[in-house]
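> Let me see the structure of the following:
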Amino acid sequence: MIFFKVLLVEDDSDWQDILEGKIRTALRNIGHPQDIIQIVRTFDEASKAFRDSDWHLLITDIGLGDSSLSRRQKLGIHLVELACARQIPAIAVSGTPVVNTQDVRDLLLEYKASDFFSKSDFDSRNFINKVQDILNNELQKSRNHQAVFKSSNDDHQLLAIAANPLKILFLSSDPTDAARLRLGQELREIQQRLQLAKQRDNFLLEQRLSVRPGDISQALLDIEPHIVHFSGHGMNTGELYVENELGQIQPIKPDALASLFELVEDQVNCVVLNACYSKTQAEAIAKYIPFVIGMNYLIGDQAAIAFSVGFYKALGANRSIEKAYQFGCTEIKLHGIAENLTPVIYKR
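I've put the predicted structure just below:
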C-alpha cells in the first residue's frame, strides 16, 4: 500500500494549522488518514527535505515571510521550480499583498504548478478537492508501477513502489582501450521510446556516462532508482568494464557489484546488464534484486540496441518486467538478428 508524503512549507503558525487541517481532510476522504505531512517554515528546511526524501505533493507559501523580494525571487516560487524539476506536483498559496495574482499564476504555469490559492479569499472546498485529485493521480501512478514489477509466478505478489515517477538510471562505459560501442544511440533509443510512451509521465530517465567504479554507488545514492540499466563491455570471465581515471579499462568482478546491489535491495527492483557475458554478474546480483537481465554470450551492438528498444517500448506501455524482457528478445528477432536467445532473465 502506498503511503503519501506531503511537504507543507508555511512560516505562519495559524496558516500551518489551517492548511494541515485541509490536507488531512483530503487524506481522510481518499482513505489515507494517517499518512505523513511534514511541516517546515523556511526555504532551507524545505530544500533539505527535498534532498532527504521523495514527496508526492508540495504545498508552499510563496513569500515565506520576505516581502522585500520581487515576485520572481520569491522563495516559494523557487520551491515550485525545484518540485517541477523532480516531477513533484505543487500547490502554491500566498497572502502577500504585493504579489499580483495573475503574475503569480503566470509564474506557476511556467513552472508547471498544479494550482494557486490566495489566502485573502481562500476556497477551502476547492483546495481540498485539488489535493484529493493530485493524490488520487499519484495513487494511480503507484498502481501502474506495481503492475510493472508484478511476477508472473504470483499475480497477487506486487512489489510496491511508493515514489513517483518510476526512476530509471542509465549507466554506460566505453573505455578508450576497448572496442567502441554505440552507447549514445542506445540511450537515444531508450529516451525516444519513453517519450513516445502512453505512460511517459510515469517515467524519469537519469543518465551517468563514462562511469568509474565510484560513480555507480554515487548515482545509486543520489537518484535512488527503481531500474538500473548498464550498457558497456563484459568479459567471459564475468567482469564488467568501467573506466579508470585515464578513461581506460577498469574491471569490476561479479561479487563486488553484487555486494553493492545488496546495499540497495530495498530500493532497486530491476537491473539490466546490456553487456557481453554479463550472465555471471546477473546471477550474482539476482540474489538481492527481484529481476536481473544479463547476456549469456557475446551480443552485438544491433542486438543490444534492439533489445533495449523492445524492452522500454513495452515498459512504457505499462507491461511487466518479464513481459518487457520478452518484447526485447522478440525485437531482436524482428530485426533478423540471430541473438534473440542471448538475453536471460533471473528472478530472486
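> CA only for contacts and neighbour counts going forward, please
Fine.
> show me the residues around residue 327 that make contact.
If you count contacts by CA atoms under 8 Å, 6 or more residues apart in numbering, residue 327 has them with 307, 310-311, 314.
> Residue 209 too?
170-173.
> hmm, back to that, out of the contacts of residue 327, which are inside helices?
Among the contacts of residue 327, DSSP state H puts 307, 310-311, 314 in helices.
> What is the nearest of those residues to residue 200?
Of all those, the one sitting nearest residue 200 is residue 314; the distance, using CA to CA, is 11.8 Å.
> Run a quick neighbour tally on that closest one.
24 (other CA atoms under 10 Å).
> how about the nearest residue to it, chain neighbours excluded?
Spatially, and ignoring its direct neighbours in sequence, residue 314 is nearest to residue 324 (5.0 Å; CA to CA, 6 or more residues apart in numbering).
> one more, for comparison:
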Amino acid sequence: MRDAKKSVAGTGWHQHVSTNSGSVYATQTGDVNIHETASPDDRIRILMLAANPLATARLAIDEEARQITERLRLSRDREVFELITCWAVRPMDLLQYLNQHRPHIVHFSGHGDRSGEILLSADDGIARSVSLASLAELFHATSDNLRVVVVNACHSATAVQAISRYVDYVVGMNAAVPDDDAIAFAASFYSALGFGRTVPHAFKQAVAMLGVNGAADPRIAELAARPGAAPHLMVRSQ
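Reported below is the predicted structural model:
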C-alpha cells in the first residue's frame, strides 16, 4: 500500500479562493474546481478520484490535491484545465462521476495492493476492493472523452496493461510509493501538461522529479501508450 505520512482533511467543507488568473472552488461535497476564462466545453477536465477508507493507513491525499491545483494555477495554460476532485469515493460512485463529468483525464489517489486492486470507501469504513481489470471495463464503457488514466497508488502497474487497451495513456506504479513521491510525481506531471508538454514528455519530467525528490527508485512509475495515440491532449467541444 501507499505509505502514509500525513493526515487527510475531513470532507464537508466549503471554500472559495480568488486569484489573479481565476478562482478555485472547493464545495461542500469535496469537489474542487479551477474556473478560468476558457469555455467549459473547451477545458480539459481532470477527474481526481480519492479514497482513503477508515480502516486503511492515512494518506496525504488532500496535500496531493492542493499541489496539483497549485501547479495548474501557476502553469501557462491554466485556463485550459478544470480539476474536479471527489472524496471518499465508493464503487457505486464511479459510474456517476464518469457520466457526470465526462473527464479527459482520470486520476486515482489512494491505496492499491499486490493483487492488482484499488481500495475504495464504504459506509462502514471498511475498504472495498475493485480490480483494475474491472475498472478497465468501466472506462471502456464510459470512454467518450477519456485520454489519460493515472493510478497514483501502490502496485498499480497492473493498470497499465489492463486499461491501456481502451485508453491512450495509462500511468501506474510498480511498487509501494511513499506519499512524498506520489505527490511530487502528480504535481510535476500536471505542471508539465499545463505548460503544453505532450503526455509522454510530462511523464518523463515527472519521473525526473522523483529523482530530484530523493525517490529510492524513480523508475517506480510506468507509462503505457496505445498504438497511434496522439501525444498532445486535444479537446473537442461538445
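> re the thing from before, Serialize the ones in helices among the contacts of residue 327 of the first structure to TSV and add fields for distance to residue 225 of the first structure.
Output for those, formatted as TSV (distance: CA to CA, whole Å):
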residue	distance to residue 225 of the first structure
307	21
310	20
311	17
314	19
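> PyMOL command to pick out the buried ones of those?
Selection of the buried residues among those in PyMOL, burial being defined by 16 or more other CA atoms under 10 Å:
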select buried, resi 307+310+311+314
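> Farthest-apart pair in the ones in helices among the contacts of residue 327 of the first structure, please.
307 and 314 (10.8 Å).
> sorry, back to before: which helix or strand contains the counterpart of the residue nearest to residue 314 of the first structure in the second structure?
Applying TM-score structural alignment, one finds that residue 324 of the first structure aligns to residue 202 in the second structure. According to DSSP states H and E, residue 202 of the second structure maps onto helix 199-212.
> Superpose on the first structure and give me the mean offset of that helix.
Aligned to the first structure and superposed, helix 199-212 of the second structure gives a mean residue distance of 0.7 Å (mean CA distance after the TM-score superposition for the first structure).
> Just give me the residue closest to the centre of the second structure.
Nearest to the mean C-alpha position of the second structure, counting by CA atoms, centre = their mean, stands residue 107 at 1.8 Å.
> Give me the distance between that residue and residue 126 of the second structure.
Going from residue 107 of the second structure to residue 126 of the second structure by CA to CA, to the nearest Å gives 22 Å.
> and if you look at residue 194 of the second structure?
Counting by CA to CA, the gap from residue 194 of the second structure to residue 126 of the second structure is 36 Å.
> higher neighbour count, these two?
Neighbour totals were compared for residue 194 of the second structure and residue 126, and residue 194 leads with 22 against 15 (other CA under 10 Å).
> Just confirm that one contacts residue 83, I think it does.
No. Contact criterion CA atoms under 8 Å: residue 194 of the second structure and residue 83 do not qualify, at 11.8 Å.
> Give me the range in the second structure that stretch 176-194 of the first structure lines up against.
Taken onto the second structure by TM-score structural alignment, stretch 176-194 of the first structure occupies residues 54-72 there.
> count of neighbours near the residue nearest to residue 314 of the first structure?
Residue 324 of the first structure has 24 nearby residues by other CA under 10 Å.
> My guess is it contacts residue 315. True?
Yes. Between residue 324 of the first structure and residue 315 there is a contact under CA under 8 Å: 5.7 Å.
> so which helix or strand takes in residue 265 of the first structure?
With DSSP H and E as criterion, residue 265 of the first structure is part of no helix or strand.
> For it, what is the corresponding residue in the second structure?
The alignment partner of residue 265 of the first structure in the second structure, by TM-score structural alignment, is residue 143.
> List the contacts of its match.
Residues near residue 143 of the second structure by CA under 8 Å, 6+ apart: 166-167.
> What segments of the second structure are helices?
Counting by DSSP H, residue ranges of the helices within the second structure are 61-73, 91-101, 132-141, 158-163, 179-194, 199-212.
> Now these in TSV, please, with extra columns for distance to residue 147 of the second structure.
Formatted as TSV, the helices of the second structure follow (distance: least, CA to CA, whole Å):
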stretch	distance to residue 147 of the second structure
helix 61-73	18
helix 91-101	13
helix 132-141	10
helix 158-163	11
helix 179-194	13
helix 199-212	10
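> what's the closest of those to residue 148 of the second structure?
Across those, closest to residue 148 of the second structure is helix 199-212 (CA to CA), at 8.3 Å.
> could you give the angle of the closest one to helix 179-194?
Here the directions of helix 199-212 of the second structure and helix 179-194 differ by 150 degrees (axes from the mean of the first three to the mean of the last three CA atoms, to 10 degrees).
> Just give me how far helix 199-212 of the second structure sits from the chain centre.
Taking CA atoms, centre = their mean, to the nearest Å, one finds helix 199-212 of the second structure lying 15 Å from the centre of the chain it belongs to.
> go on, stretch 154-170 of the second structure?
The chain centroid and the centroid of stretch 154-170 of the second structure are separated by 13 Å under CA atoms, centre = their mean.
> now do stretch 14-30 of the first structure
Taking CA atoms, centre = their mean, one finds stretch 14-30 of the first structure lying 27 Å from the centre of the chain it belongs to.
> For it, give the aligned segment of the second structure as residue numbers.
Counting by TM-score structural alignment, stretch 14-30 of the first structure lines up with no residues of the second structure.
> list the buried ones in that stretch?
Buried residues in stretch 14-30 of the first structure (16+ other CA under 10 Å): 16, 19-20, 22-27.
> Just send the residues you listed back as a markdown table, with distance to residue 57 of the first structure and secondary structure too.
As requested, those are arranged in a markdown table below (distance: CA to CA, whole Å; DSSP: H, G, I helix; E, B strand; the rest coil):
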| residue | distance to residue 57 of the first structure | secondary structure |
| --- | --- | --- |
| 16 | 16 | helix |
| 19 | 13 | helix |
| 20 | 13 | helix |
| 22 | 14 | helix |
| 23 | 10 | helix |
| 24 | 13 | helix |
| 25 | 15 | helix |
| 26 | 12 | helix |
| 27 | 12 | helix |
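> a markdown table please, covering the residues you listed and showing distance to residue 165 of the first structure.
Shown next, in a markdown table, are the buried residues of stretch 14-30 of the first structure (distance: CA to CA, whole Å):
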| residue | distance to residue 165 of the first structure |
| --- | --- |
| 16 | 28 |
| 19 | 25 |
| 20 | 25 |
| 22 | 25 |
| 23 | 22 |
| 24 | 23 |
| 25 | 25 |
| 26 | 22 |
| 27 | 20 |
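> Could you tell me whether residue 117 of the first structure really is in a helix?
No. Counting by DSSP: H, G, I helix; E, B strand; the rest coil, residue 117 of the first structure falls outside a helix, being strand.
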